[in-house]
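Participant: I'd like to go over a predicted model; first the sequence, then the structure.
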Amino acid sequence: MTGAGAISDSGVPGAAPHAAPQSADGQKPFATRAGVRRLLHAAVAAPSVHNTQPWRFRRVDDATMELYADLDRLLSVTDPMGRGLGISCGAALFNLRLAIRMTGHAPQVLPLPDPGERPDLLATVRATPDGPPDQDERLLFGMIPHRRTNRFPFDGRPLARNVFLDLVTAAHTEGATLVPVKGRTARRVLDLVAVAEGTLTAEESYRAELARWVGSEARSDGVPEHAFGPRPRHGELPMRDFAVGDLPPGTREQADFEPYPQLAVLFTTDDGPLDWLRAGQALQRVLLTATAHGVAASMFSQPLDVRPPQHRGDHAGPFGYVQMLVRFGYGPPVPHVPRRPVFEVLDRRTREARRG
């Protein structure tokens, strides 16, 4: 990772080191319940659309894990094709890959191994013996518990050129392209986001779907109120409003956001299930790299949410297809949002039972 030498081992001031999963005496990563739990604990720390955590895992043998889409958690209004679901699962897949590397194994990923018979099977990951993880892998793995989606105002300080180069390199490493957006182009992009946000919030079906995933501080998924962030005081930044229809007007905190947000767009060369999975892995590598530099991030996807399903994938530009718009900057520390425990996402049924 370019510029990683300037980052401390923890990457976060005062952060306790994150315990990496270890394989004793060459033991395969999924040989024990404790090993499975440690690796999946890292995987499920990935970001997901509305924190739906739309993934399931199935242990095949001591060295093999399958990643499935949890279609019961698909957002049928805003994500009917499963693009956001695929990106979310791709982020979890990247974390799982990092966790496997910490055991001295290499993750061999077979994406979409059976799209005809098992379209919900997104990847088979087999761990093969390898050398110890390198410094960059350890650094990124250590960032997993510290990465947050930060919907609060940033202070406006620009990212250094070498930091942005690290983010671009991170995306490229995973087969995607991250392009910074500045000046008038950035303003036009934000205008598109604002229009899309307005279109979405005007739809009753969208508000009803969003309400099912936000607000509660007691559940292990969804976006709790403490993570909403304040409303922009003058509407200068079109943050997604998770409190639509939930709080009386004027009761939610307002704040001044940075006037010139630092934006970047994540592209893939094509636009299908394989590309969404690739985009998710690239996005997570970018976000962990940003965390290592002390950089906060939040995402915009509203323009993608309002594109009619029959027209998705038909607007390729010189860099390919837009998969995510990311805002970077330096913001206040924010608490984590909840995660489902491993036993809820680990499928203990046999493959034959799943088919039945």
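Facilitator: Arrived safely, thanks for sending.
Participant: Every contact and neighbour count from this point should use C-alpha atoms.
Facilitator: OK.
Participant: neighbouring contacts of the helix or strand containing Ala196?
Facilitator: Using DSSP states H and E, Ala196 sits in helix 183-201. If you take CA atoms under 8 Å, 6 or more residues apart in numbering as the criterion, helix 183-201 is touched by 206-207, 237-238, 240, 244, 263, 300-303, 305-306.
Participant: run the last query once more with 7 Å
Facilitator: 206-207, 238, 240, 263, 302-303, 306 (CA atoms under 7 Å, 6 or more residues apart in numbering).
Participant: Can you convert these into a markdown table and add a column each for distance to Ala290?
Facilitator: Listed next are the contacts of helix 183-201 as a markdown table, based on distance: CA to CA, whole Å:
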| residue | distance to Ala290 |
| --- | --- |
| Tyr206 | 31 |
| Arg207 | 31 |
| Pro238 | 22 |
| Arg240 | 21 |
| Leu263 | 13 |
| Gln302 | 22 |
| Pro303 | 24 |
| Val306 | 28 |
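Participant: so Thr291 makes contact with Pro145?
Facilitator: No. Checked against CA atoms under 7 Å, the pair Thr291 and Pro145 is beyond contact range at 10.0 Å.
Participant: Among the two, which residue is more densely surrounded?
Facilitator: Thr291 (21 against 15; other CA atoms under 10 Å).
Participant: then this one, side by side with the first:
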Amino acid sequence: MSVVGARPGHASAYLVRAAVTAPSVHNSQPWLFVSDGDRGIEVHADAGRRLPLADPHGREMLISCGAALFNVRLAMRHLGFKPVVRDFPEPGDPSFLARVMWGAYAPPTGEEQRLYGALHRRHTVRGPLLADPLPAGLLDALRDHARAEGAELHVVGDPGGRRRLAALVRAGEEAQHPDCLPLTGRDYAGLAPLFPAPPRRGQGRSGLVAILGTDRDDRRAWLRVGQALERVLLHAAAHDVMAAFHTQPLEVPHLRARTRRTVGEGAFPQMILRLGHASGVCPLPRRPLAEVLR
């Protein structure tokens, strides 16, 4: 589909195919999309796919939907249109997260094209990362991308901070799954070697460790940080850098409060990431288009 020749009224399926490549917490894929004809598309939360024990307030559900919303915006830019976004357009319908309308024509920037090209390259890592260093300048660029969406990317580089964060991740895992083997016995998601004293510039087999945070902790902030998350992940993927997520301590209130001290009292932690090069990363299955587009 060419940028100039795209017809908005025929593009809903195109937008949703881009949207559903987004990551979601525990691969829950808690989104629905409603075509609004020539005007645009609606993004809704599929509340039936919220995880009630891990996510009682829907925070992770909105983060996941925010990532999908960013991809809708990006796909519109790839087609050469400026997205016009209105979030939470109907206060009486909490599942209606955003209406994205076709705006004026404007060619996509080179960076937008690179981000779009990374949609199908980005995959979530579920194991250890390679020890290869990150490309020069990437970390600063990732911080800028997070900031552009209203979030902050806080790097946990000192050994003490990494050890404390590792302990919180383990405590969160044990709180949710007390009958499971301990992390050190099963290398859950590559966490057994996570956060040792880093051998070089804060990066070892665990990769670069970072926390994505916001200055508020409400539904609008959760939707916003989901967009920041996907923007960060796509820029990283464009440089062959992938991410692993660790939500365990953020799903237990008192552990999330302790995690907050890592980023400072002025910020709320929303996602814990490991970033690095990976091998053998496989895409996860996606819900069929007919199930998520109405």
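Facilitator: Okay, I see it. Note that the structure is a prediction, hence the values are computed from the model and not measured.
Participant: I'd like the TM-score for the two structures, please.
Facilitator: The TM-score (TM-score structural alignment, normalised by the length of the second structure) is 0.87; 280 aligned residues with a CA RMSD of 2.8 Å.
Participant: Beyond the helix holding Ala196 of the first structure, next helix or strand please.
Facilitator: Downstream of helix 183-201 of the first structure, the first helix or strand assigned by DSSP H and E is helix 204-211.
Participant: Can you check which part of the second structure the helix or strand that that next one is followed by sits on?
Facilitator: Remark: after helix 204-211 of the first structure, the chain's next helix or strand is strand 214-215, criterion DSSP H and E. Per TM-score structural alignment, strand 214-215 of the first structure has no counterpart in the second structure.
Participant: In terms of secondary structure, what does whichever helix or strand comes after strand 214-215 of the first structure contact?
Facilitator: Per DSSP H and E, the first helix or strand lying C-terminal to strand 214-215 of the first structure is strand 223-224. Judged by 3 or more CA pairs under 7 Å, 6 or more residues apart in numbering; DSSP states H and E, strand 223-224 of the first structure is in contact with strand 214-215.
Participant: The strand it packs on: how far from the chain's middle?
Facilitator: Computed by CA atoms, centre = their mean, to the nearest Å, the separation of strand 214-215 of the first structure from the middle of its chain amounts to 19 Å.
Participant: Please apply the same query to stretch 165-172 of the first structure.
Facilitator: 16 Å.
Participant: which position in the second structure aligns with Leu200 of the first structure?
Facilitator: Counting by TM-score structural alignment, the partner of Leu200 of the first structure is Gln176.
Participant: Tell me if I'm right that Asp217 of the second structure and Phe268 touch.
Facilitator: Yes. Counting by CA under 7 Å, Asp217 of the second structure touches Phe268, with 6.3 Å between them.
Participant: Mind checking which of those two has more residues around it?
Facilitator: Phe268 (24 against 14).
Participant: That one maps to what in the first structure?
Facilitator: With TM-score structural alignment as the criterion, Phe268 of the second structure matches Tyr321.
Participant: in a strand, that's where its match is, yeah?
Facilitator: Yes. Per DSSP: H, G, I helix; E, B strand; the rest coil, Tyr321 of the first structure lies within a strand segment.
Participant: State the distance from it to Thr185 of the first structure.
Facilitator: 17 Å (CA to CA, to the nearest Å).
Participant: Tell me, how many residues neighbour the match of Leu200 of the first structure?
Facilitator: Neighbour tally, Gln176 of the second structure, other CA under 10 Å: 15.
Participant: what about the helices in the second structure?
Facilitator: 12-19, 59-78, 110-117, 138-148, 159-176, 183-186, 219-238, 253-263, 289-292 (DSSP state H).
Participant: Now render these as a markdown table, adding distance to Ser35 of the second structure.
Facilitator: Formatted as a markdown table, the helices of the second structure follow (distance: least, CA to CA, whole Å):
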| stretch | distance to Ser35 of the second structure |
| --- | --- |
| helix 12-19 | 6 |
| helix 59-78 | 12 |
| helix 110-117 | 21 |
| helix 138-148 | 27 |
| helix 159-176 | 38 |
| helix 183-186 | 44 |
| helix 219-238 | 20 |
| helix 253-263 | 37 |
| helix 289-292 | 11 |
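Participant: which of those sits most buried?
Facilitator: Of all these, helix 59-78 carries the top mean neighbour count, a mean of 27, counting by mean count of other CA atoms under 10 Å.
Participant: Fine by me, thanks again.
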